[in-house]
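# Need the 3D shape of this:
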Amino acid sequence: MNKTLYKVTFLNHGKIYEVFAGRVGSSSLWGFTEVADLVFDVHEGLVVDPTEERLRDEFGGTKVLHLPMQSIVRIEEVEKKGQSAIRDAASGEKVVTPFPMPAKPR
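Here you go, the predicted model:
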């Protein structure tokens, strides 16, 4: 039996976030949409998606997101999880978090 999966696209601090969740519905808070059971990739090995890691750091301990309805761009019911993303709201380009480089010796 396949579980329902949603791709939720919303505006947050001038950026467009795309996350995947197992549950979306009306919130008990008036004017908000409830997004719960967030889904993140579990990477085994060295290849790590920095965007996925950033989203996991920000929302990993979150039980339920209560998003203002006006911040939601789109909610899609999808067959399988795709790549989560953080995009610039103006250009639509992905915001890339650079890999931390060691400091140069002085």
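
# going forward, measure contacts between C-alpha atoms and count neighbours the same way
Fine.

# which residues sit against stretch 62-70?
The contact list for stretch 62-70, computed with C-alpha atoms under 8 Å, 6 or more residues apart in numbering, reads Ser27, Leu29, Gly31, Phe32, Thr33, Glu34, Val35, Ala36, Asp37.

# Neighbours of the fifth one, how many?
By the measure other C-alpha atoms under 10 Å, the count of residues near Thr33 is 21.

# For it, give me its contacts.
With contacts defined as C-alpha under 8 Å, 6+ apart, the neighbours of Thr33 are Val24, Gly25, Ser26, Ser27, Leu65, His66, Leu67, Pro68, Met69.

# want to put them side by side, so please do this one too:
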Amino acid sequence: MSKEKLFKVAFMNQGKVYELHAREVNQSGLFGFIEIGDFVFDESSGIVIDPSEERLRSEFEGVLSTFVPVHSIIRIDEVKKRGNNKISDLPEGANVTQFPSPIYTPGKGKND
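The predicted structure is shown next:
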């Protein structure tokens, strides 16, 4: 029996921190992007529903994989079991922000 890997991926998107669980995390063929696919959401049909998880489920409904810029990735962990998927605001007073910048900058001369 082969054990499927499970990853927890945290990344910034539109000023919020997204935490998702997925079975596939790969370097993308698109330069500077990480491909995240086979999302894992809570399948229980309990009475208590996490609104953040439901928002993520509806946002990624029908999405096979998503491509996240490398500079937006905060952390990728391989985990044993699934935790909560969530969207959270940055803490009050946090001075962390995405700054768009090129990943590759060509040199100016022959010796650069």
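
# related to what we said a few turns ago, can you tell me which of the contacts of Thr33 of the first structure has the most neighbours?
Busiest of the contacts of Thr33 of the first structure [other C-alpha under 10 Å] is Val24, holding 21 neighbours.

# Give me the mean deviation of the helix or strand hosting that one from the second structure.
Element membership of Val24 of the first structure [criterion: DSSP states H and E] is strand 15-26. Comparing strand 15-26 of the first structure with its match in the second structure after superposition yields a mean distance of 0.3 Å (mean C-alpha distance after the TM-score superposition for the first structure).

# which residues of the second structure fall in helices?
51-59 (DSSP state H).

# now the strands for it?
Using DSSP state E, the strands of the second structure run over 6-13, 16-27, 33-39, 65-69, 73-79, 86-89.

# Ok, which of those comes nearest Asp50 of the second structure?
Asp50 of the second structure lies closest to strand 86-89 among those, at 8.8 Å (C-alpha to C-alpha).

# mind listing what's buried in the closest one?
For strand 86-89 of the second structure, the neighbour count (16 or more other C-alpha atoms under 10 Å) marks Lys86, Ile87 as buried.

# average offset between it and the first structure?
Mean for strand 86-89 of the second structure is 1.0 Å (mean C-alpha distance after the TM-score superposition for the first structure).

# got the contact list for Glu4 of the second structure?
If you count contacts by C-alpha under 8 Å, 6+ apart, Glu4 of the second structure has them with Arg23.

# Asn12 of the first structure too?
Going by C-alpha under 8 Å, 6+ apart, Asn12 of the first structure touches Ser71.

# how much space between it and Pro68 of the first structure?
Using C-alpha to C-alpha, to the nearest Å, Asn12 of the first structure is found at 10 Å from Pro68 of the first structure.
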